[in-house]
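> Sequence plus the predicted model coming up.
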Amino acid sequence: MNTESNAESESPIAYNWITTPLTAGLLRGALDIERTERGLLPHRLPAWARAQNNDGQLAMAESQPSGVRLAFRTRATVVELDTLPSKRAYVGVPDRPDGTYDFLVDGRLVRQGSVSGGHTLTIDMATGTFERTLGAPGTVRFADLSDAMKDVEIWLPHDETTELLALRTDAPVEPAADRGRPVWLHHGSSISHGSDAASPSTIWPARAASLAGADLINLGFGGSAMLDPFTARTIRDTPADVISVKIGINLVNYDVMRIRAFTPAVHGFLDTIREGHPTAPLLVVSPILCPIHEDTPGPAAPDLDTLADGQLKFKAMGDPAERAYGKLTLAVIREELARIVTQRAADDPRLHYLEGRELYGEADLGELPLPDDIHPDAATHRRIGERFAELAFAPGGPFEKR
């Protein structure tokens, strides 16, 4: 697998460029396309849902194109994509690497590249303040490709808001054909979004979709899986063959509700999804293992002692005794989700439950610890994706082809 650098740093080569208009027909995994002064900005929530949100974290997360990819057929031997990325930096923490673009040919990852520059949002975790710096667009190039007709996918960086400006090739481009794959719609937190994964096509939902032969729509929103009604309505209104919702970690580490509110909120969320998908397989997934919140409520906060050493780790700020007053922990959430699904499944036989620790549990923690005490690393993303594909999509699983 080759890694491509920015086009600006390469020696100029004369190509007979064809510029293909960027349209929604070339995109997979986006639910809305915003036309900007320069190009297109993919969104993972529709405009009406964004209008009901007042949280900057969700606004940033849904605009980061996790699971979004350009998909087309071409004989091109070179492909260039101009983008304007928006990146994040954290005060006192080593600079984050530029986001990765994964270039797949006929379903196989063959190239990777990145775009330097762009806008930067610098966040001070100690004070909660931020500063935005404007930057210039750049180009990612994928060259030395076969001139055979091929299916190409360019998976956009899962953790960088990415404005698409221009697509150039040395041969004509046509939209990818419908391959008849089942559409899997997934909702979850930053773990589903892809936090700390190596690249966009290797976040755990993308890995699972690849193994299962499914087309992914990823509504994993970093820090924002809050049982928001507009997210439920978005899932309700989005065509899908199978649906999963991973519920729990953000409710604990943001300390947004107590058990009294949690139970009816889960019922309401599932009721809304069922309005649009009354018979689709629907899988409720509880949290993976996270020791700091197994029995200790939130909120979570950056551990400033580790931040001073240039590391970012989190710690739980709640008191285990507060469980008596209805505060949520991961253990409480798992127990209640299992009860809710069991109750509802009596009248909804295509509703299923997956215990999150089957994806990542105690046996995995020693081998693959959570680097910041919340998020899995790249190797763990691969493991979770492989396990999910086996548990959900394999024969006998809730998403088994019938």
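Looks like it arrived, so ask away. Numbering: from 1, shown residues only.

> only C-alpha atoms for contact and neighbour calcs from this point on.
Noted.

> quick one, helices of the stretch 51-200 of the chain?
Residue ranges of the helices in the stretch 51-200 of the chain, as given by DSSP state H, counting those that start in this stretch, are 56-63, 190-193.

> all helices for the stretch 201-350 of the chain, in order.
Assigned by DSSP H, counting those that start in this stretch, the stretch 201-350 of the chain shows helices spanning 204-212, 229-237, 249-253, 259-276, 304-307, 330-345.

> okay, those, which one's buried deepest?
helix 249-253 (a mean of 26; mean count of other CA atoms under 10 Å).

> so Tyr90 touches Glu131, yeah?
No. Using CA atoms under 8 Å, Tyr90 is not in contact with Glu131, being 10.3 Å away.

> the more surrounded of these two?
Applying other CA atoms under 10 Å to Tyr90 and Glu131 shows that Tyr90 carries more neighbours, namely 18 against 10.

> residues near the closest residue to the more buried one other than its chain neighbours, how many?
Of all residues not flanking Tyr90 in the chain, Ile123 sits nearest, at 4.8 Å (CA to CA, 6 or more residues apart in numbering). Other residues within reach of Ile123, judged by other CA under 10 Å, total 17.

> Below is structure B, check it against A:
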Amino acid sequence: MEENKPLTKLSLLKSLLSPTTFPHLLMLALASIALFVLARMEAEVWSAYGFIGFSVAYLCLAPLSKNERLGGLLRYKTDDESSEKPPVSARFKILIVPIVLGFVIIVLISVIFGEGGVLSQVGSFLPATLGGLFVLWAVAQGRFFGLATMNAINIPEEGQSNPNGYSPVPSLVMTSTLVVVMTFAVTEGLRFVLGSSSFSVWPYVFSFAAYGLCIYATWAQRKKASLHSVTHVVARKWFWATQLFITWHVLSIFRSIDSASTDTLIFIEELLLMIITVFLAIWALTSKGEGSESTLFTRDNALFWGVAFGYAYAGSVAMITSVMDDVRTVLIGGHILVVSTVMWSQRSMLEAKTNRINTDRGIVQSVIDLNIIEPSSDPEPSDDEVEDDQHSAAQSHEEA
């Protein structure tokens, strides 16, 4: 992979789905299903050990994968010169290191936290602790989405101030239209799939109630951002993205409450949300904006960070669903946390972004003003020098 190419969402997605590391994703899916079944068989402790063990294993391997030798063991390399197709087993050799390391960590966890272990009393709380991380993942989902979308917005280089503020009406109308379109597409699309003929106004009520609450909570930040065209544009684009994300989760809450929605449909949606969450988490960690990237979290090791997060996320869901029989209640709670986090981020992140842009703009303007009033490089003559010049000129005139 060429390091000199700028980091974009497409390049990061290609890196995550690269055939050289795809077996790691396959193992994540299969191992999570197996450990989830183990948790449902009243073996929550060993299931928690498994999720934690493999998550920690990939957390250790992610930063070390930048090493050329270890990275070669974790990535499958094809021989372009060979015309023979390699066997399928050759592709799965890259799983040896994480599997061995994962089982070693599981054994260590069992020895330390298991029965007769040094921290056996603490070990009994591991499943509950892992399940409690579900709250953290829900909050992280909302926060990472806010960071990823904010970093993706290109900031205009030039703009104009408006003491009265730019009108918020066009932005509010556009956002309202997007909310209506998304609500209609989701509800009517599902109504067509499920074969239901009844129309319900409640999804629209839910969506616009959340939208109205967002406007009320962020009105002060919107007014401040509207004082300059640059911050006004950034705020407008970011509110479009975050409001659509909030609407999606609000509709998910409604579908979880609605008895007409099937468990299969809810499971597919939650799986899709988990994938999006992992991707946005990796994007927020690896990038500082479109075209830049972190040194610790890079596109080359992004998959390993994502797999580590995936095991922890799946483990939390497995633990909390094994304790609570009503999975829908758990999912509703998660969606409410995500919506609350994004609403809070709309206030805090826009405030911070507006202040940062205004500060940068003030620095640039100060430099421009300094260049304008910069004095000439030639020193001005002193009063004595002026008098001497006048005296010399007078003498020259008399001699003439």
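Thanks, I have it. Predicted model, so just to flag it, every value in this text is computed and none were measured.

> so what number do they get for TM-score?
The TM-score (TM-score structural alignment, normalised by the length of the second structure) is 0.25; 167 aligned residues with a CA RMSD of 7.2 Å.

> Report the contact partners of the residue nearest to Tyr90 of the first structure.
Shown in contact with Ile123 of the first structure (CA atoms under 8 Å, 6 or more residues apart in numbering): 88-91, 129-131.

> mind checking the longest strand of the first structure?
strand 79-90 (DSSP state E).

> Hey, what's the angle from that strand to helix 56-63? Just curious.
Orientation check (axes from the mean of the first three to the mean of the last three CA atoms, to 10 degrees): strand 79-90 of the first structure against helix 56-63 gives 160 degrees.

> re earlier: and of the contacts of Ile123 of the first structure, the nearest to Val79 of the first structure?
Nearest to Val79 of the first structure out of the contacts of Ile123 of the first structure is Arg88 (CA to CA; 26.7 Å).

> Around that closest one, how many other residues sit close by?
Neighbour count for Arg88 of the first structure, taken as other CA under 10 Å: 18.

> One more: Trp137 of the second structure?
23.

> Can you tell me how far Ala208 of the first structure is from Leu84 of the first structure?
29 Å (CA to CA, to the nearest Å).

> export the helices of the stretch 201-350 of the first structure to CSV and tack on distance to Val152 of the first structure?
Below are the helices of the stretch 201-350 of the first structure laid out as CSV (distance: least, CA to CA, whole Å):
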stretch, distance to Val152 of the first structure
helix 204-212, 14
helix 229-237, 27
helix 249-253, 35
helix 259-276, 32
helix 304-307, 41
helix 330-345, 40
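
> Out of those, which is closest to Asp364 of the first structure?
By CA to CA (comparing all of the helices of the stretch 201-350 of the first structure), the closest turns out to be helix 204-212, at 15.3 Å.

> Assign His184 of the second structure to helix, strand or coil.
Just so we're on the same page, residue 184 of the second structure is Phe rather than His. Classification of Phe184 of the second structure using DSSP: H, G, I helix; E, B strand; the rest coil returns helix.

> any idea how far Phe304 of the second structure is from it?
From Phe184 of the second structure to Phe304 of the second structure the distance is 38 Å (CA to CA).

> So if I had to pick from the two, which one is more boxed in?
More crowded of Phe184 of the second structure and Phe304, by other CA under 10 Å: Phe304, with 27 against 14.

> now the strands for the stretch 101-250 of the first structure?
Assigned strands in the stretch 101-250 of the first structure, in chain order: 101-105, 108-113, 119-124, 129-133, 138-142, 150-155, 161-169, 173-175, 183-188, 215-220, 242-246 (criterion: DSSP state E, counting those that start in this stretch).

> Buried deepest among the ones you listed, which one?
By mean neighbour count, with neighbours taken as mean count of other CA under 10 Å, strand 215-220 ranks first of the strands of the stretch 101-250 of the first structure at a mean of 25.

> what's that strand packed up against?
With contacts defined as 3 or more CA pairs under 8 Å, 6 or more residues apart in numbering; DSSP states H and E, the packing partners of strand 215-220 of the first structure are strand 183-188, helix 190-193, helix 204-212.

> ok, longest helix in the second structure?
Identified as the longest helix of the second structure according to DSSP state H is helix 327-372.

> Please pull up the helix or strand immediately following that one.
helix 383-399 (DSSP states H and E).

> Can you give the contact residues for that following helix?
The contact list for helix 383-399 of the second structure (CA under 8 Å, 6+ apart) is empty.

> Can you give the distance of that helix from its chain's centre?
75 Å (CA atoms, centre = their mean, to the nearest Å).

> ok so, going back, by how many degrees do the longest strand of the first structure and strand 150-155 diverge?
20 degrees.
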